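Sharing a model prediction with you, sequence too.
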Amino acid sequence: MNPFDSAPDSPPDFVDPADVIVGPWAGSGAQGPTPGRDEGADRGRDRGARRPSPRGGGATSRAAGTTGGRRSPRQARDDREPPPDKQGPDADPHEVARTIVLRQLAAAPRSRKQLADKLRERGCDDDIAASVLDRLEQVGLIDDAAYAATMIQSQQTRRGLGRQGISQELRRKGVASEVIDEQLESIDDDDERERARALVDKKLRSMHGLDATVQARRLAGMLARKGYSSSIAWSVIREAIADAPEHQPD
């Protein structure tokens, strides 16, 4: 019997290699094209199923504010912190403010000023915000001294900042001047000098061949931007240039 003469409803006596599924789906139960089925129509229907509708898909994408399926950091933050007016008309404003503050602290250390600014941005009443912040400060969840100590260590290690640079960063974060001065006393003079020397030595390697005066001027500018005092900066620069092999006498 000719296999091509078999009845339409009977299974074929042979398998076309083109119909065999090859790849990661093999053996998963997926089926190949049905014999006698219009594969062009199947592909057309598949494309139509994947194509978003003019109203549904576009509106959803715009509402989500996505770019390539990703939400912006601000949108993700807003999802984590729904504004007070979206938490229901009967929501306790103190509890709303407390929730916002705790979520902020869970994400990263914050100063009291940063938290107060966040509550104001979220529409919280200033009196309610002050009450919530006072309470969390009493129980130790808000501690500007501990925050400043953490910032000092981070700025020294990650950015190599000196006292003045760290002080500027803490002021920008809203830490009180007396707290900053107290915490900066923990910085050891010798440690600060070693950090300045490490920065200078690293920079000098990229300035080989320049005149010593040019090197000194550029190094002084670099240390000033990092927040080192002029006395430490020039002392370290003179030593580093004198120790550089290119400036050693023949």
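Yep, that arrived.

Going by C-alpha atoms from here, please, whenever you check contacts or count neighbours.
Fine.

Distance-wise, check the residue nearest to the spatial centre of the chain relative to residue 80.
By CA atoms, centre = their mean, the chain has its centre lying nearest to residue 73, at 8.2 Å. Here the distance between residue 73 and residue 80 works out to 11 Å (CA to CA, to the nearest Å).

Please apply the same query to residue 140.
23 Å.

can you check residue 120 too?
Taking CA to CA as the criterion, residue 120 is separated from residue 80 by 17 Å.

Check residue 118 too.
Counting by CA to CA, the gap between residue 118 and residue 80 amounts to 13 Å.

neighbour count winner among those two?
Between residue 118 and residue 80, counting by other CA atoms under 10 Å, residue 118 is the more crowded of the two (17 against 12).

what secondary structure does that one sit in?
Using DSSP: H, G, I helix; E, B strand; the rest coil as the criterion, the local structure at residue 118 reads helix.

can you check the one 5 residues further on too?
Using three-state DSSP as the criterion, the local structure at residue 123 reads coil.

what about it, neighbour count?
Burial of residue 123 is recorded as 14 neighbouring residues (other CA under 10 Å).

do the same with the one 3 residues further on
The number of residues packed near residue 126 is 13, by other CA under 10 Å.

Enumerate every residue touching it.
The neighbours of residue 126, taking CA atoms under 8 Å, 6 or more residues apart in numbering as the test, are residue 120.

Wait, residue 167 touches residue 182, no?
No - with contacts defined as CA atoms under 8 Å, residue 167 does not count as touching residue 182, sitting 10.9 Å away.

ok, the two, which is more surrounded?
residue 167 (22 against 12).

what's the closest non-adjacent residue to the more buried one?
Leaving aside its chain neighbours, residue 167 sits nearest to residue 180 (6.5 Å; criterion: CA to CA, 6 or more residues apart in numbering).

structure B:
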Amino acid sequence: MLVRKLRTRSLSISEARLVLRGFEREGVRLDSAQIDDVLDEFGRRGYLDDGVLAEQLITAGVERKGQGRVALSRALAQRGISRDVIDSALSELPDDDEARALEFARTKATSLARLEHDTALRRLMGQLARRGYNGSVAMSAAKTALAEVTRGRPSSGVRFVESD
């Protein structure tokens, strides 16, 4: 049963434990010791490794989804990966949340440029926050990206000009 699950996607040790707890054959379930033995054997053979899984999930989160540290940490915790493994895997990640947030913000800013500045800023910050970027990083990236998009365009609204 566990091998079938592992063929479709990688599992954390915690997820594998849940799979084994649900295993039943002829009305008999595995006890805790048997589950631990199976998990140890799968780990020894390299089928279960939370450290490797964390690295894979971080790579996918950064490259495909543009996620920040908060979102990555939350995703790993939801998969049942321990805090020390999460911290270790995130420590390997370059400290470039600002650059990744700005890159993501630039891709979204063009479609938001037609909106009022405050509305565009609020929406872009929301998108960045949902991807796990903290408030100051999201604000900075959103302001920079929107400024780049609107640079050179006439601003909307009323302008007051001093006259002599």
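All right, it came through fine. None of the values given here were measured: they were computed from a predicted structure.

What is the equivalent residue in structure 2 for residue 162 of structure 1?
Across the two structures, residue 162 of structure 1 finds its equivalent in residue 68 of structure 2, going by TM-score structural alignment.

so what's that match up against?
Residues counted as contacts of residue 68 of structure 2 (CA under 8 Å, 6+ apart) are 62, 97, 100, 101, 131, 132, 133.

would you turn those residues into CSV with secondary structure, neighbour count and distance to residue 5 of structure 2?
Formatted as CSV, the contacts of residue 68 of structure 2 follow (DSSP: H, G, I helix; E, B strand; the rest coil; neighbours: other CA atoms under 10 Å; distance: CA to CA, whole Å):
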residue, secondary structure, neighbour count, distance to residue 5 of structure 2
62, helix, 18, 25
97, helix, 21, 34
100, helix, 19, 33
101, helix, 27, 34
131, coil, 22, 28
132, coil, 22, 29
133, coil, 25, 32
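
Residue 89 of structure 2 reaches residue 51, doesn't it?
Yes - A contact is recorded between residue 89 of structure 2 and residue 51 when judged using CA under 8 Å, the distance being 6.9 Å.

Looking at the two, which is more packed in?
In this view residue 89 of structure 2 and residue 51 are compared by other CA under 10 Å, and residue 89 has more residues nearby, 21 against 16.

tell me which element that one falls in.
Per DSSP states H and E, residue 89 of structure 2 falls inside helix 83-91.

what about the strands in structure 2?
Chain-ordered strands for structure 2, with DSSP state E as the definition, fall at 24-25, 28-29.

Centre of the chain to the last one, how far?
Think strand 28-29 of structure 2. Taking the mean of its C-alpha atoms, strand 28-29 of structure 2 sits 37 Å from the chain's own mean (CA atoms, centre = their mean, to the nearest Å).

now do the first one
Between the mean C-alpha location of strand 24-25 of structure 2 and the chain-wide mean there is a distance of 36 Å, by CA atoms, centre = their mean.

Which elements pack onto it?
Packing contacts for strand 24-25 of structure 2, counted by 3 or more CA pairs under 8 Å, 6 or more residues apart in numbering; DSSP states H and E, involve no helix or strand.

I'd like the distance between the counterpart of residue 6 of structure 2 in structure 1 and residue 47 of structure 1.
The criterion is TM-score structural alignment: under it, residue 6 of structure 2 has residue 105 as its aligned partner in structure 1. For residue 105 of structure 1, the distance to residue 47 of structure 1 under the criterion CA to CA works out to 47 Å.

Residue 163 of structure 1 now?
According to CA to CA, residue 163 of structure 1 and residue 47 of structure 1 sit 62 Å apart.

Mind checking which of those two has more residues around it?
Under the criterion of other CA under 10 Å, the comparison of residue 163 of structure 1 against residue 47 puts residue 163 first, with 20 against 11.

Show the contacting residues for that one.
Residue 163 of structure 1 makes contact with 184, 187, 227, 228, 229 under the criterion CA under 8 Å, 6+ apart.

Contacts only, for the last one.
Going back to what we said before, that points to residue 229 of structure 1. Residue 229 of structure 1 neighbours (CA under 8 Å, 6+ apart): 162, 163, 164.
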